[in-house]
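Visitor: sequence-free structure coming up:
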């Protein structure tokens, strides 16, 4: 296994910073002193709650051989450093520099819902043919995407990224760092309306992923989503692969049977029997998105059902738990109107109304329409559940 190996001066040149001290070699990048490994470069990023500059000394004591900072006064005497004006931007620049050195197949997944599930399944499907890395957890922002790139090795043959931003230009910027040849858009729903105003604004932000693809790149698109279809129509990409529930899609689910909490079964493109252990028809769409991307990247459809049947829902994404006779559908990573409706639909298929209980929290970043969205979900919940908490 070949680890990342860069010098302080090479890093300074890559990010437009100034090198200080000895030109040491580091073998990785870390932002967290709790997980930092000896020999790594510590990048002091300022977040909403913590400023990494306050932990520079602790990082050195934990084994960091150098640091990247915006405040040179935070660097202990004698410690090699790269001094920049903005460590967050410099982290992105360093990742872009690293990505340019690597030759591998790359897919990126964006959309309002289903990104993590699609990314996780796609990573496993690609692993049947290639040495594959994929973003851990929800490493999908201007910190997570660069860290995922910096964790890649020359021996890796494929990588899967997840991209989520709440501002215009954000998806294009992150895609420019990881440079995918395949872009997946799962759907366009009512998310980040506080910043994007309406679904059309959300669609514009998601469409940026296709703008970042090379001319011979592939767009993997949801045929059952009107706004995604419009994104495809406006895109100049020649290769568009569509997934959906009808045979009009390139990758589709036939003979679908919803088994409630036991999952869903269907025939992939009429030919391959699939048993998906994840509950909900919405997860069939996530599955089809992953299958379509994997097929474009060289995985045979016939090899997919075995991987799909073993696949489990990522943590906090409609994960099924049994608790002393109670079936808990744990779906609390995030929420928007469509994701809550999908969860309630699974609940409806899981038991009689008198046995259904919904415990719901706030749906955030919905802007001026937030109250109306919450009322609509409340009315729906009252119709399908016996109790609401």
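Guide: Ah, there it is. Note that the coordinates shown come from a computational prediction; the quantities given were computed from them, not determined experimentally. Residues are numbered from 1 along each chain as shown.

Visitor: going forward, measure contacts between C-alpha atoms and count neighbours the same way
Guide: Will do.

Visitor: where do the helices sit along the stretch 1-150 of the chain?
Guide: With DSSP state H, counting those that start in this stretch as the criterion, the stretch 1-150 of the chain has helices at 8-15, 56-61, 87-100, 115-126, 144-150.

Visitor: most tightly surrounded among these?
Guide: Of the helices of the stretch 1-150 of the chain, the one with the most neighbours on average (mean count of other Cα atoms under 10 Å) is helix 115-126, at a mean of 26.

Visitor: try it against this one:
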């Protein structure tokens, strides 16, 4: 494998001292996931990474970046000694960014950061070596880790940046130094830490402060906070503002989005030219973010036409709209349950988008006990919504997409408000937590049903997803409607 960091390069970047020479082919902060040749960074977080240095080295790590020598470690152990391991990881990230000629796009937003990051990865990969985090590494350690892992020969880099509080994005965007900054949307998320949506908009706009000279901002024109974002962009010196949305004044304007079982067909007008784009996942929200992706691709200097072709093969990541077919033969039934996995996170905006996808889905008739396939939602608590959290949960009952659903099951104390607000013909089972709901899944679903599972990460709705998959033989539903076979 290609060397990512020599000990001399790592010493120069961090100001640290190597106990012996090493060549690292990767960077890791998790001793359980260390691969041979990694530089293991002993961060202090919930647990002290220094306690796992010996295990990381035994697993094949080339060296460990530490602020102290762990007790009992062999004197010959390859270490890079620094004053502070997080600061050293940031320094590695800054050095990796400085030594590459990559064109960098940074992505933030209240909803859709990770799926948009993955769209950008798919759109750019056919046009050159593209680097992006494999997970949602978007916080104070995730961004520097993503940068530190960036190979020198990278042509395009996609950096996801998230936040829970004001001031968190600013240092991360200045570390990433993007050529393009993309904001997917501003919505009432993390309201426990903000007094208003306007404050969230200002916090998201911090991403603009790290733009390289001559950089471009890609902004959501339909969002009620667009004017705030645009004013902030101009104030920090951004000359190029690219707008996406449904307004005639958009650089990329959505004319129509037609979701189907194999994806979404998007009719758009981009820079005055008509365009027909296929996205390999159903959902108007995916189509809208695809417009932002195509604007960002062009601003990076890549070919948007080639990017549009690549989006046809893209599919939503696990927990963020991925689709599964669970064949029920192990239960002695013909047919299958179709699962939309939205279990990673939830807020009123993203739940509404997921409900629209479910409402537009096509269940299969003639297989199960109910004969007619159903559209079923299993919704867990939406967290960090602040003082209006009960009203926001209750308000989901009035979402237009609800009228197309057959049953809505709810999980958690906050979702009890939605359960009570639903009409009796749509009101399903309520469970106090996801563990209880997971045990109920077998009797709540039937062959032909389409079920969408969504909730905040803290609601642990992945348990429910696992229970649905355990009904039979799960296989991913790919954009073209073909599956890859049973999930191992």
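Guide: Structure received. Remember, predicted model here, so these are calculated numbers, not experimental data.

Visitor: dump the helices of the stretch 1-150 of structure 1 to a markdown table, plus distance to residue 263 of structure 1.
Guide: Output for the helices of the stretch 1-150 of structure 1, formatted as a markdown table (distance: least, Cα to Cα, whole Å):
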| stretch | distance to residue 263 of structure 1 |
| --- | --- |
| helix 8-15 | 47 |
| helix 56-61 | 45 |
| helix 87-100 | 38 |
| helix 115-126 | 14 |
| helix 144-150 | 31 |
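
Visitor: closest to the centroid, which residue in structure 1?
Guide: In structure 1, the residue lying closest to the centroid (Cα atoms, centre = their mean) is residue 162, at 2.6 Å.

Visitor: that one maps to what in structure 2?
Guide: Taking TM-score structural alignment, the alignment pairs residue 162 of structure 1 with residue 160 from structure 2.

Visitor: for residue 301 of structure 1, same thing?
Guide: For residue 301 of structure 1, the aligned position in structure 2 is occupied by residue 304, per TM-score structural alignment.

Visitor: correct me if wrong: that match contacts residue 291.
Guide: No. Look at residue 304 of structure 2 against residue 291 with Cα atoms under 8 Å: they stay out of range, at 10.2 Å.

Visitor: you'd agree the residue nearest to the centre of structure 1 is up against residue 139?
Guide: Yes. Between residue 162 of structure 1 and residue 139 a contact is recorded at 6.9 Å, counting by Cα under 8 Å.

Visitor: what residues are shared contacts of those two?
Guide: Counting by Cα atoms under 8 Å, 6 or more residues apart in numbering, the residues touching both residue 162 of structure 1 and residue 139 are residue 145.

Visitor: distance of the nearest residue to residue 9 of structure 1 once chain neighbours are set aside relative to residue 66 of structure 1?
Guide: Spatial nearest neighbour of residue 9 of structure 1, chain neighbours left out: residue 19 (5.5 Å); criterion: Cα to Cα, 6 or more residues apart in numbering. Residue 19 of structure 1 sits 10 Å away from residue 66 of structure 1, going by Cα to Cα, to the nearest Å.

Visitor: what's the overlap in contacts for the two?
Guide: What both residue 19 of structure 1 and residue 66 touch, as defined by Cα under 8 Å, 6+ apart, is the set 8, 80, 81, 82.
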